[in-house]
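[1] can you look at this prediction? I've put the sequence above it.
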Amino acid sequence: MKHTKGSGLSRRGFLTQTAAVGVASAIASPALSSGNRKLRYIAFINRDTVWGKPYDFLAAEVDRLSGGELEIEYVGGSDVIGGFDAPEAIANGVFDISHSANAYFAGAMPASIALASGDATLDELKASGAIEAYSDLLMQQRGVMLLGNPLSGVGYVFQVRGEPADISYFKGKKIRSIPLYDPILEALGAIPVTTSPAEAYTAMERGVVDGLGWPDIGLLDFKFYEQAKFVMLPDFYQLRTASLINPNAFNSLPEELQAVLLEASASADAMGAKWAKEKRDAEHEEMEAEGVEFVTLPEDQADSFVKLTEEKLWGNIAANSPDDAARLRPLFDGA
């Protein structure tokens, strides 16, 4: 149990290059074309939160590996465009790259939430073919390429006002939600309430919701502990955010810079996974200092809860996109 539409490079070719990132090192520097190029980057929440950190990793790695020939330019976060609207903006070329939560593009790609399934590492998902299949569906259904997974390695939790010593706590409670959590909450008898991340604290403060679902990182950014003093364990799913890139923006780069971008993204993803785990542990200590209690369900309920979350995730995908569920689930389960 865990602790806590474009032309050009094919999806298979894109992922093959990602796996062979070492090629980029041999190509880099003198072979790079002259002239600075920029890719415009947006985050789904503002930069002063944990969700802005992956930009720093990616921008630094791109600068290092390209020798300054390629720049990732931060344009903004939810102050510029809502997180739910960002994937469409990437597909339409309004921006070039976005850091996005997988559930935020579930409207056009119901199977997007599959990225949260299980607790396998990114390397294990790549080896099983899960990431390649997911990326292929993303291109087909959203018209964007999967550049990487900048944050991973931690789960999701529910933070609530009352002590969730028993799973029955959720019956009748209103919980801030996104499509990823909706089926779980409904199965627990709770009432999902959808808000943007920026509105979550206000919803808690005004009593619109009794708690919220959130990745087990970034809970401190919005000071949810001021409204909700309990976090239920075990965590569930796996946080795997997505870097989406417009295929035309990628294909417009010289091949040398394409290779650099792929290598930089893979490197930044590894940094992000390590950082996320360390950040989670540090946040837990700070939250406990603020009076937050981490409450673990009884063992039998904990096991049932984790199984419930997986079944509800895949049940949701199967109900909305059965062919995609049949294609993806064996790959995620086998990772």
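    That came in fine, so what should we check first? Residues are numbered from 1 along each chain as shown.

[2] CA atoms for contacts and neighbours, from now on please.
    OK.

[3] tell me how far Ala266 lies from Gly107.
    According to CA to CA, to the nearest Å, Ala266 and Gly107 sit 27 Å apart.

[4] tell me the SS of the closest residue in space to Arg11 that isn't next to it in sequence?
    Distances taken as CA to CA, 6 or more residues apart in numbering put Asp136 closest to Arg11, at 5.6 Å, once the chain neighbours are dropped. Assigned with DSSP: H, G, I helix; E, B strand; the rest coil, Asp136 falls in the helix class.

[5] comparison target, given below:
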Amino acid sequence: MTKQLLFKSLLSLSLIGAATVAHAEEVTLNAVSFTPKTAVVSHGFKEFVTAINEKFDGELEINWRGGPEVMPPFRLADAVRNGSIDMALTSPSYYSGLVPSATASNLSFKTYEEIAETDYLERMTQVHAERGLHLLGEIPASPVKFFLFFKDEVTGLDDLEGKRIRVFPTILPFVESLGAEPLVMPMGEIYTAMERGVIDGFAQSNLGWVDQFEDVVNYYITPPYYRAGFSVLVNPDAWSELPEELRGRVQTYLREELASEIDQSWDEIIATGYQQMEDAGFQEVKLTGDAADEYLNTAIEAAWQHLAEDVDPELHAELKAMLVD
């Protein structure tokens, strides 16, 4: 064998070996979402998984195993903390028992970019670490707002007195302050509860489900309130399996580039939701003037007052300054 041929053979073996090592070093994180893969509201996480797997191909793969059929939504944060799963997409309010301040991210009318300009993500990363979780970042949906939907006619806020309204935990104080009776339940149980008269209405966004609720919804109240945003939680031990330099690149990519792109990608989906409400014949109960101002102010103040009961006063003040004031 000539020296040149020997050199080429050794070079080929070296390249094969390097590729094998690189492949062996790829880390897979198994993820579960609080929503089904096919749900419209999963749009942002789908974009996240696709982007991460493409950008960090050979270094990191996120294996999105599914949603509620894999694990009940309210158990996801605990499952991440104890290592049953590596990563979860969840609503901040779904793990408020573990991290009470997490719900603050919804109690705002700011965009993701406005929030990211503050120290909010860094501060909440510290808070989550204290509870055994790594907050990778947010899958934002700032343009997505929430409404109250009803089957029977409502004409204004006075009609809400005593009504049983399905909520997720973040919205509970607001609904309670309106004189209604809030009931916490998962999204998947809303239709049956409305159909059977267990609840009179529910709090929800208008994404992807409207055409399936035509026979149990006739009215909705505007203006909408809050903002949507979903937490990406990672088990600290699983996260530490990635090289430190890679962890930094992944987190920076999500927080400083990808999240803003996702936040700006909801417009068509939101427009479709409004069109579906119109096609279904839902009637808008539009609050105006002082009534609208009272409604939105109550949404913010009731929630932040309630949050003050569970969050350290200094942290509460920090978060409110970044999200509201």
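    Received it, and whenever you're ready, just let me know what you need. As the structure is a computational prediction, the values presented were derived from the model and not from experiment.

[6] burial count for the equivalent of the residue nearest to Arg11 of the first structure over in the second structure?
    Aligning on TM-score structural alignment places Asp136 of the first structure opposite Gln126 in the second structure. Using other CA atoms under 10 Å, the number of residues around Gln126 of the second structure comes to 13.

[7] tell me which of Ala266 and Gly107 of the first structure has more neighbours.
    A side-by-side neighbour count of Ala266 of the first structure and Gly107, using other CA under 10 Å, places Ala266 first with 21 against 12.

[8] okay, the helix or strand containing Glu284 of the second structure sits on what stretch of the first structure?
    Assigned by DSSP states H and E, Glu284 of the second structure belongs to strand 283-286. Counting by TM-score structural alignment, strand 283-286 of the second structure falls onto residues 293-296 of the first structure.

[9] the matching stretch vs the second structure, average offset?
    Once fitted to the second structure, stretch 293-296 of the first structure is off its aligned match by 2.1 Å on average (mean CA distance after the TM-score superposition for the first structure).

[10] residues near Val23 of the first structure, how many?
    There are 15 residues near Val23 of the first structure, going by other CA under 10 Å.

[11] and Glu153 of the second structure, by the same measure?
    Neighbours of Glu153 of the second structure (other CA under 10 Å): 13.

[12] do the one 10 residues further on as well
    For Lys163 of the second structure, the count of nearby residues is 19 (other CA under 10 Å).

[13] ok, which stretches of the stretch 51-200 of the second structure are strands?
    Taking DSSP state E, counting those that start in this stretch to define them, one finds strands in the stretch 51-200 of the second structure at 60-66, 87-90, 134-141, 146-150, 164-167, 181-184.

[14] list the contacts for the counterpart of Arg65 of the second structure in the first structure?
    Aligned counterpart of Arg65 of the second structure in the first structure: Val75 (TM-score structural alignment). Residues near Val75 of the first structure by CA atoms under 8 Å, 6 or more residues apart in numbering: 40-42.

[15] got a PyMOL select line for the buried ones in those?
    The PyMOL selection below is limited to those of the contacts of Val75 of the first structure classed as buried (16 or more other CA atoms under 10 Å):
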select buried, resi 40+41+42
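
[16] for the contacts of Val75 of the first structure, which one is nearest Ala270 of the first structure?
    For the contacts of Val75 of the first structure, the minimum distance to Ala270 of the first structure (CA to CA) is 19.2 Å, reached by Tyr41.

[17] from the structure, what's the count of residues near the aligned residue in the second structure for Phe57 of the first structure?
    Under the alignment (TM-score structural alignment), Phe57 of the first structure maps onto Glu47 of the second structure. Counted with other CA under 10 Å, the neighbours of Glu47 of the second structure add up to 16.

[18] then the one 3 residues further on?
    By other CA under 10 Å, the residues close to Thr50 of the second structure number 13.

[19] and it, helix, strand or coil?
    Once three-state DSSP is applied, Thr50 of the second structure turns out helix.

[20] for Gly118 of the first structure, give me its contacts.
    Gly118 of the first structure is in contact with 237-238, 310, 332-333, counting by CA under 8 Å, 6+ apart.

[21] and the lengthiest helix in the first structure with strand 70-76, angle?
    The residue-count maximum for a helix in the first structure (DSSP state H) belongs to helix 255-289. For helix 255-289 of the first structure against strand 70-76, the angle by axes from the mean of the first three to the mean of the last three CA atoms, to 10 degrees is 40 degrees.

[22] just checking, what packs against helix 255-289 of the first structure?
    In this structure, helix 255-289 of the first structure makes packing contacts with helix 11-19, helix 22-27, helix 53-66, strand 145-148, judged by 3 or more CA pairs under 8 Å, 6 or more residues apart in numbering; DSSP states H and E.

[23] need the winner for burial among the ones you listed.
    Most buried of those by mean neighbour count (mean count of other CA atoms under 10 Å) is strand 145-148; its value is a mean of 26.

[24] against the second structure, where does it fall?
    Counting by TM-score structural alignment, strand 145-148 of the first structure corresponds to 134-137 in the second structure.

[25] please state the offset of that stretch from the chain centre?
    12 Å (CA atoms, centre = their mean, to the nearest Å).

[26] look up how far Ser231 of the second structure lies from Leu13 of the second structure.
    Taken as CA to CA, the span from Leu13 of the second structure to Ser231 of the second structure is 44 Å.

[27] do Ala180 of the second structure as well
    28 Å.

[28] of the two, which one has the most company?
    Applying other CA under 10 Å to Ala180 of the second structure and Ser231 shows that Ser231 carries more neighbours, namely 23 against 20.

[29] residue contacts, that one?
    88-92, 135-139.

[30] number of residues surrounding Pro197 of the first structure?
    18.

[31] thinking it is in contact with Ile45, fair?
    Yes - look at Pro197 of the first structure against Ile45 with CA atoms under 8 Å: they come within range, at 7.4 Å.

[32] excluding chain neighbours, what is closest to Leu39 of the first structure?
    Ile72 (5.0 Å).

[33] isn't the one you found right next to Asn36, touching?
    No - the pair Ile72 of the first structure / Asn36 is not scored as a contact, 10.7 Å apart, by CA under 8 Å.

[34] please say which of the two ends up with more neighbours.
    A side-by-side neighbour count of Ile72 of the first structure and Asn36, using other CA under 10 Å, places Ile72 first with 22 against 11.

[35] what do we get in the second structure for Leu39 of the first structure?
    Residue pairing (TM-score structural alignment): Leu39 of the first structure is matched to Leu29 of the second structure.

[36] you'd agree that match is in a strand?
    Yes - assessed with three-state DSSP, Leu29 of the second structure lies in a strand.

[37] quick one: contacts for it?
    Taking CA under 8 Å, 6+ apart as the test, what Leu29 of the second structure contacts is 60-63, 86-87, 238.
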